[in-house]
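Visitor: sequence and computational prediction follow.
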Amino acid sequence: MIEMMIEQRRRSLGGGLEVGRVLPFARRRMVGPFIFFDHMGPLDLAAGVDRSVDVRPHPHIGLSTVTYLFSGEVMHRDSLGSQQAIRPQEVNWMTAGRGITHSERFEKARAMGDHLHGIQAWVALPQGDEETAPSFSHHEGENLPQWDAGGVRGQVIAGAAYGLTAAARIHSPLFYVHLELDAGARAEIPTNHRERALYIAQGAIEIEGEQYTAGRMLVLGPDVSCFLALEPTTAMVLGGEPVGERFLFWNFVSSSKERLAEAAADWQAGRMKLPDADHDEFIPLPSADTAPPPMS
């Protein structure tokens, strides 16, 4: 059975950049360790787009950010000195741990225009790893194993699924997979984790005789093991083992409300290092406790 259906809520991040926010949701904060899920675009960015569409330097603690694109290009820079463009079917995996700052710039779009479409996800770290040293890794090619069979093309983004394992270092059991299905194709869904979900980025599917269209996340009961594509469909399947209750303020995730307050104070006081290659501006700490996170 489908335990819950979550429809994306459109949110503006400023500068004309709009996302469909799925997680967190009032009645479902997390799926396994996944605590945040934004659907970016699809959005056409014209050549010469204003810099206000960029995501200026901002901080994170207590999580790993996972950036994955279907189309477009985003330039990542962080306080570790990393500078890495991400392109379609690649992964930028950034573990914030005790603290990191980064920016995301649409430099290709500014130069020649671009079509942006992708997913931003956050994975909460287990309590014992919340204060781990920050790190960044980029993955492409054979580090993200693929298969093509029966009208289903898949790529493992993180964790292990379908007998394949992605290269990114994870801190708790999880899986995260991109599926492309032809109309009429049927795909299995991994069943070896307590919490699982399916997000329809494009197209339409059928599960147990019910039809679902794009922009919806289906939180799956333990008996759901496959779905049918009613038309060409892009879907993400994800899940894992719960890591326990987490609190979220702005870009900070922690098992401790006191740690969130400490991180907010550090950012406001300028105690978190900005990226060396992008330090002339930053996103100020919001004043409202309900301030939504920006793109990761």
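Guide: Yep, it's here. Just so we're clear, the structure is a prediction, and the values are computed from it rather than from any experiment. Numbers count the residues shown, from 1 in each chain.
Visitor: going by C-alpha atoms from here, please, whenever you check contacts or count neighbours.
Guide: Fine.
Visitor: quick check: A161 vs G239, distance?
Guide: Taking C-alpha to C-alpha, to the nearest Å as the measure, A161 falls 10 Å from G239.
Visitor: settle it for me: which of those two has more neighbours?
Guide: Counted by other C-alpha atoms under 10 Å, A161 and G239 do not tie: G239 has more neighbours, with 27 against 22.
Visitor: and the comparison structure, right after this:
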Amino acid sequence: MSWLTDNDPVPGDAKSCDAIEHVIIPRARDLGGFEVRRALPSAKRQMVGPFIFFDQMGPAQFLSGQGIDVRPHPHIGLATVTYLFDGEMMHRDSLGSALSIRPGEVNLMTAGRGIVHSERTAPELRTAGQRLFGIQSWMALPKSHEEDAPTFAHHAVADLPRFEGEGKRVRLIIGSLFGKTSPAAFPHDCFYAEAVLAPGAVLPLDPDYDERAVFIASGRIDIAGQSFDTGELLVFKPGDRISILAETNARLMLLGGEPMEGPRHIWWNFVSSSKERIAEAKNDWRQGHFASVPGDDTEFIPLPENN
């Protein structure tokens, strides 16, 4: 797919919202003053490409002394992707990784056969207070990679391909889109990008992948004459070329990919093609068989009671 300007012809655009398969409105949850909106999985759709979990974190304003404390917890069978619009978080994991993530950067943690991590507000930021706003997503690994060794990769702002012009700015986070490929590697054909649009800007989305979606992090957009607002996840049918018109300043997350080779089971922080593998992971966490997180090993999130 090429990068198009507003004046380029757009043959084959969807002329009605028949191109949209689902409109998912995430349910907001208040976690003690910190709002989370979960779009995936939902009753309407479990996955879009490899994306099986999609949370909008915030926006929230933490006062002095406040912050995020996600205690150490395990994952298997997935990759977590943290992407921030505002604020900063400290990531630590059982591989020994200890790194802050800031807006426009990418933390890609591939759990494979098992990893433990925590995400917290650093002490110096907790003292000053900060605004936090971003996206936490999980990508199910292909069956061939579910038991790979865990890895962690951080990509700086300058590492990620960026397209800008005609009132739109797109940063490619993972995969391939608009003829570019991100250095953040994932073993399945997919795409994940942030798009920031000025009012009146038009962003095309070709049917290069069978499964595509747009999450409206802020603002309002028009598709084929119908308006959609902040917080909605639009899942498109395959085969239609989509044109997204920004009615206001808008920030979007573009995501999708080829269908996975089969369904996935998801329970708590575990994803797998096998129910038996998830049962094994439950027992491993209960018995303390996962590795600990260096520098953050005095507490952890226990296995949920409904196990």
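Guide: Good, I have the coordinates. In this text the structure is predicted, and so the values were computed from the model without any measurement.
Visitor: tm score of chain vs chain?
Guide: Taking TM-score structural alignment, normalised by the length of the first structure as the basis, the two superposed chains have a TM-score of 0.94; 286 aligned residues with a C-alpha RMSD of 1.1 Å.
Visitor: circling back: need the residues touching each of A161 and G239 of the first structure.
Guide: F175, Y176 (C-alpha atoms under 8 Å, 6 or more residues apart in numbering).
Visitor: excluding chain neighbours, give the residue nearest to the residue positioned nearest the centre of the second structure in space.
Guide: The centre of the second structure sits closest to S137, judged by C-alpha atoms, centre = their mean, with a distance of 3.0 Å. Spatially, and ignoring its direct neighbours in sequence, S137 of the second structure is nearest to F54 (4.4 Å; C-alpha to C-alpha, 6 or more residues apart in numbering).
Visitor: three-state assignment of that neighbour?
Guide: Assigned by DSSP: H, G, I helix; E, B strand; the rest coil, the conformation of F54 of the second structure is strand.
Visitor: circling back to that earlier point, which element, helix or strand, includes the residue nearest to the centre of the second structure?
Guide: Using DSSP states H and E, the element containing S137 of the second structure is strand 130-140.
Visitor: could you tell me where that strand falls in the first structure?
Guide: Mapping strand 130-140 of the second structure onto the first structure (TM-score structural alignment) gives residues 114-124.
Visitor: any idea how far the matching stretch is from the chain center?
Guide: Relative to its chain's centre, stretch 114-124 of the first structure lies at 5 Å (C-alpha atoms, centre = their mean, to the nearest Å).
Visitor: next: stretch 189-204 of the first structure.
Guide: That offset, for stretch 189-204 of the first structure, works out to 14 Å (C-alpha atoms, centre = their mean).
Visitor: could you do stretch 66-77 of the second structure as well?
Guide: On C-alpha atoms, centre = their mean, the centre of stretch 66-77 of the second structure falls 16 Å from that of its chain.
Visitor: could you do stretch 281-288 of the second structure as well?
Guide: On C-alpha atoms, centre = their mean, the centre of stretch 281-288 of the second structure falls 26 Å from that of its chain.
Visitor: mind checking the longest helix of the second structure?
Guide: Longest helix of the second structure, by residue count under DSSP state H: helix 275-286.
Visitor: quick check: that one compared with the first structure, mean distance?
Guide: By mean C-alpha distance after the TM-score superposition for the first structure, the fitted helix 275-286 of the second structure averages 0.5 Å away from its aligned residues in the first structure.
Visitor: residue range for that helix in the first structure?
Guide: Counting by TM-score structural alignment, helix 275-286 of the second structure corresponds to 257-268 in the first structure.
Visitor: and stretch 158-172 of the second structure, by the same measure?
Guide: Taking TM-score structural alignment, stretch 158-172 of the second structure hits residues 142-156 over in the first structure.
Visitor: which residues touch the matching stretch?
Guide: Contacts for stretch 142-156 of the first structure (C-alpha under 8 Å, 6+ apart): 90, 157-158, 164-168, 175-182, 185-187.
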